[in-house]
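Peer 1: Below is the sequence, then the predicted model.
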Amino acid sequence: MHNFQQLGLSDEVLKALADLGFSRPTEIQEQTIPTLLFENSDFIGLANTGTGKTAAFGIPLLEQIDGNESFTQALVLAPTRELGQQIAEQLNLFAKYLGKINILPVYGGAAIFNQIKALRQPQQIIIATPGRLIDLIERKAVHLDKLRFLVLDEADEMLNMGFKEDIDKILSFTPSEKQTWLFSATMPHEIRKIVNKYMTNPVEVKADDDANPVNVNIEHQYVVVKQSDKPEALTRFLDFHQDMRGLIFCRTRRDTQNLSDVLQRKNYKVDALHGDLSQAQRDRVMKRFKTHDLQILIATDVAARGIDVDDLTHVFHYTLPDDAAYYTHRSGRTARAGKTGISVAFVHTREKAKIEKLQKKLNITFKKVKIPDSGQIADIRLENWCRQISDRKIAKALPSGVQSKAEQIFENLTKEELIAKLLSHELDKLQLDNSGDLNRASAKKEKRKESRGEKRKFENRKAGTKKSRSGSEETTQNKNGEWHPRFFINLGTRDRMNKHDLMDFICLHAKVKPSDIGHVDLQGSYSFFEVDARVSRKISSNFKNIVLKGGRELRVNRDN
């Protein structure tokens, strides 16, 4: 492996890299940087998240920007505002000694007029999310007619989020003679179509995942726990590892906020990050986390993109992701900068097979661990309570007569008796849900399921037929083994919709909140979406007699 000095970089960039403690390039950086520096060609870089893609394209990009020219020379498209912010921060660090190169991130969720004002100044590099960039182009605040470099970062994620038509529109405003660099973890058919349409004989580089394992120094653990016991199990881990600092991943925005509310009511220093937050709210949460005012962040996968914190000790998968790449991305948030970390997956009995698949696909080993028992947690919580009482400062005088009344009531008790009564009272308030050993509870549930399953198989064999579902409502099971109603809708990307547009459409007509909507599977002429079971009747009843443009009738029905 080369070092950065052997890749042909300028002294200014090498000095910035030394300041950051970068000594040797990752594989994708070693293969990419010389190519982008010295070959005037389009480029495809295939590498997983966490392998150093931003430096791979950012460093050679900065080396070729002319700070004396005032027009926009480079555009980086990113799927989320969080990733856009992270790219801008890293590029500014790499450009520390390069003189005047202006780098501006623009994204939705922030005041557009502030961005327009910033764009009146020369901006050599713009990092943008597709939707906000189109808005700025249409307002004539951004001009791309002299663009020299276009970077599509996490291209597969942009397509998953429904940005294909936005990308087509943006590219129509750029000159044909520019260089296009595309970076992606995977190469699905839709990305190949972009390559064939917009790129000319691109050089293609693929990083060997095995050469750069992203899970080094991480201990992978899992616990088997009933769905209803997950909140209590999580609090026990938080209490047991009081010095931890970490991330908890949930599947939906609603789950993220609900879990945050539960933990906040129990006085844990946590907060949520999800798509329903404004940029100002998100910035406040991140500031509290970076200043250690918060111990834990609870986030969805999309909202967590762009979080750049090096001292995380734990990552909790409150719900396992559907994709192994997301597990890698999540767990890779810990054990950075040579440190160790722990990744804990909460699974129910139906998900044991997913653990086995992750082990095989990612070449990692999961260790089954137990949830701390109620006796251990009671001791810890009582000790914390005693320390809080001991350390408490009396900020103001007590109401007149209160202390003398208390002394009179307690005068016949010894010190030991009073402490015992106070501890007994606090122990009753700890609310361990009378759950005792959660590990035993999940094991019992598993045995009951196996028993019921065997009974059903026997009854089906006896009847000579397979058991079929019945009832007024059909419910679909998602890949995580959880039950959510799933609906079909005859709208998709051909209707110029991305996932956000479709969610807005559903919320408007069904009168539900964005947090009520779960996974959205966007297709060409149709889509599927999951909703919270509590609002499924609204979906069924509110999409009636709606006619789309061109006279097409809107169809929304349960996916059976």
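Peer 2: Nice, thanks for sending it over.
Peer 1: Could you use CA atoms for every contact and neighbour count after this?
Peer 2: Fine.
Peer 1: How far off centre is the longest helix along the chain?
Peer 2: With residue count as the measure and DSSP state H as the assignment, the chain has helix 438-463 as its longest helix. Centroid separation for helix 438-463 versus its chain: 35 Å, with C-alpha atoms, centre = their mean, to the nearest Å.
Peer 1: Pull out the buried positions in that helix.
Peer 2: Buried residues in helix 438-463, counted by 16 or more other C-alpha atoms under 10 Å: 438-440, 442-443, 446.
Peer 1: right, and the helix or strand after that helix?
Peer 2: Where DSSP states H and E defines the elements, the next helix or strand beyond helix 438-463 is strand 476-477.
Peer 1: Does anything pack onto the helix or strand following that next one? Which helices or strands?
Peer 2: Downstream of strand 476-477, the next assigned helix or strand under DSSP H and E is strand 483-484. Here strand 483-484 touches strand 476-477, going by 3 or more C-alpha pairs under 8 Å, 6 or more residues apart in numbering; DSSP states H and E.
Peer 1: now for the strand it packs on, which elements pack on it?
Peer 2: Checking 3+ C-alpha pairs under 8 Å, 6+ apart, strand 476-477 ends up next to strand 483-484.
Peer 1: Following the strand it packs on in sequence, what is the next regular element?
Peer 2: Later in the chain than strand 483-484, the nearest helix or strand by DSSP H and E is strand 486-489.
Peer 1: and the next element down the chain from that next one?
Peer 2: helix 499-510.
Peer 1: one more structure, for comparison:
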Amino acid sequence: MKTFQEYNFFDKNIIQAIEDIGFKYPTPIQEKVIPFLLSSEKDIIALAQTGTGKTAAFGLPIIQKVKLKSTLPQALILCPTRELCIQITRDLCRFSKFSSFIKIVSLYGGANINSQIKSLKKKNHIIVGTPGRIIDLIKRKKLSFDKIQYLVLDEADEMLNMGFKDELDSIIEKLPKKRQSLLFSATMSKYMNVIAHKYLIDPVEIVTGKKNIGADDVKHVYYIIEKLDKKYLALKRILDINPDIYSIIFCGTKKETKEIADFLTKDGYNADALYGDLSQTQRESVMNRFRNRNLKFLVATDVAARGLDINNITHVINYNLPKESQIYVHRSGRTGRAGNTGISICIIQTKETRNLKEFEKKIGKSFNRIMLPTGEEICEKQLFYFIEKIKKVVVNDNLMKKFLPKIQKNLEFFDKEELIKRFSWIGFNHFINYYKNSKDLNPVFYKKIIGSRTKKKFFSKLFLNIGSKDNLTKLRLINLINKAVNNSRINIGHIKILSNFSLFEVEKRYRNKILIGMSRINHFGKPISIEIKN
């Protein structure tokens, strides 16, 4: 694979900026789009999964091609939301960091329009804007599009979905007929053909991966709850079983977004909400805190979170299942970006499994069911997470030196075991107090009819050589079974975990698959031995 330098696409200033950012190799969409835009004036439709570098794919060639001597803007980039507008502007400024004469202006609602008008009086080469604010400035006769050569519609389908059709029509009517139009999206939605037919001329289609397919670096899982009123409790367990989580939680409405963020905050989680009615100052405050990891959880609506480009998000949580698979692709694409892996989680009721099956077909990915963790499992996870943090602490010996004698004197009455217990208790007593009387939230799929003819007819009893001494729990056993056969919809009957071995019941039709699959798995380094008891 060639580096950016070896491709010889750009001048030395852009190469310096690319190297300063840390880019070395073009992504697949960049590898296809960049040489095309640098050598052709044809319109294009470019489809690529989120997090694959679409902004650089169109931004770098535009920066390369703009004429510095011109005082009027030559490129107009339209996007659906303020956040995406800010993000694209930020990226273009990074790409042109060493091209000091290139001027970029960002125009979006919620910001002071007079300041934006003032910036338009100066020389500008590239305009990045949202349709509403661009229309406002056109009506005020503060924008000139006479020299526009490049039109970029980023997430154009979302702009139509949000009701910006009339605004787009009005804006594009003002542009020169002779221009290059570029349409970028992560999905091929129902709007894309409408947009292409109306705004583009004989476009070339450039696709990386498959249309409307989820990213390869994202694992898709789901938890089932029996009743809707258990959903928030399930969310808390998901957050607690993942101590290092850094996540966006998607809700269906603005009201629900605010409620969930408030509930989490009151329960001691580091969370805040992002939704459409926030002022620009509030939005930027929330986003800066999340981007700097001062927030662990961003609770957001789809519109508010569109275009967020934040690396290292570990999980996306779908508190509500979206109605369309394309929306799910956009949501899940917030994680697993820039070469990282991620997990997309859905919290659903049993009746919604049908929707997930449709999503599986449409996005070409499997959704694996995971059992909600028990309180005991969460406490164990948090305890060892706390212990790992202690092991990794770097102590400043010089600062601690003068306090050590007093500390030792105050703690001399405790032996080693008692000290360990007390320090551990400080680290995770909140979880023990909260979960000490907690119930299993996993639905009961069928009644346990031990010994009945029906059960004997359809279920087999299997023996395992591992038990509680090997850190085996019911949840871990269920996950081992699902992993062994790559199927999370198996009915599992009675489970009995003893000290040195375990017994469990499964449907007979899966018996042989489980025997083969589990014999290949290790549990905490111990090979599993399994046999049929009946």
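Peer 2: Alright, I've got the coordinates. Note that the coordinates shown come from a computational prediction; the quantities given were computed from them, not determined experimentally.
Peer 1: Spell out the secondary structure type for I317 of the second structure.
Peer 2: Three-state call for I317 of the second structure (DSSP: H, G, I helix; E, B strand; the rest coil): strand.
Peer 1: That one contacts I245, correct?
Peer 2: No - counting by C-alpha atoms under 8 Å, I317 of the second structure does not reach I245; the two are 10.8 Å apart.
Peer 1: neighbour-wise, which of those two wins?
Peer 2: Regarding I317 of the second structure and I245, a neighbour count based on other C-alpha atoms under 10 Å identifies I317 as having more, with 25 against 17.
Peer 1: ok, now how distant is Y318 of the first structure from H348 of the first structure?
Peer 2: 11 Å (C-alpha to C-alpha, to the nearest Å).
Peer 1: meant to ask about S41 of the first structure
Peer 2: Taken as C-alpha to C-alpha, the span from S41 of the first structure to H348 of the first structure is 50 Å.
Peer 1: Between the two, point out the one with more neighbours.
Peer 2: Taking other C-alpha under 10 Å, S41 of the first structure and H348 do not tie; H348 has more neighbours (22 against 17).
Peer 1: quick one: which helix or strand includes D309 of the second structure?
Peer 2: When elements are assigned from DSSP H and E, D309 of the second structure belongs to no helix and no strand.
Peer 1: what about it, neighbour count?
Peer 2: D309 of the second structure: 22 neighbours (other C-alpha under 10 Å).
Peer 1: wait, it sits on Q87?
Peer 2: Yes - contact criterion C-alpha under 8 Å: D309 of the second structure and Q87 qualify, at 7.1 Å.
Peer 1: what residues do the two have in common as contacts?
Peer 2: Common contact partners of D309 of the second structure and Q87 (C-alpha atoms under 8 Å, 6 or more residues apart in numbering): none.
Peer 1: what do we get in the second structure for D437 of the first structure?
Peer 2: When the second structure is aligned by TM-score structural alignment, D437 of the first structure is paired with D440.
Peer 1: What residues does the residue nearest to its match when sequence neighbours are not counted make contact with?
Peer 2: Counting by C-alpha to C-alpha, 6 or more residues apart in numbering, T374 is the residue found nearest to D440 of the second structure once chain neighbours are left out, at 5.9 Å. Contact analysis of T374 of the second structure by C-alpha under 8 Å, 6+ apart lists 438-441, 475.
Peer 1: Mind listing residues that contact stretch 379-395 of the second structure?
Peer 2: Taking C-alpha under 8 Å, 6+ apart as the rule, stretch 379-395 of the second structure contacts 240-241, 243, 424, 427-428, 431-432, 435.
Peer 1: And stretch 70-86 of the first structure, by the same measure?
Peer 2: Contacts of stretch 70-86 of the first structure (C-alpha under 8 Å, 6+ apart): 61, 65, 105-108, 122-130, 143-144, 146-155, 157-158, 161, 302-308.
Peer 1: what distance separates the start and the end of it?
Peer 2: 24 Å.
Peer 1: buried stuff in it?
Peer 2: 71-86.
Peer 1: Could you do stretch 191-198 of the second structure as well?
Peer 2: So, applying 16+ other C-alpha under 10 Å, buried residues of stretch 191-198 of the second structure: 192, 195-196.
Peer 1: just stretch 126-144 of the second structure next, same as before
Peer 2: Under 16+ other C-alpha under 10 Å, the buried positions of stretch 126-144 of the second structure are 126-137, 143.
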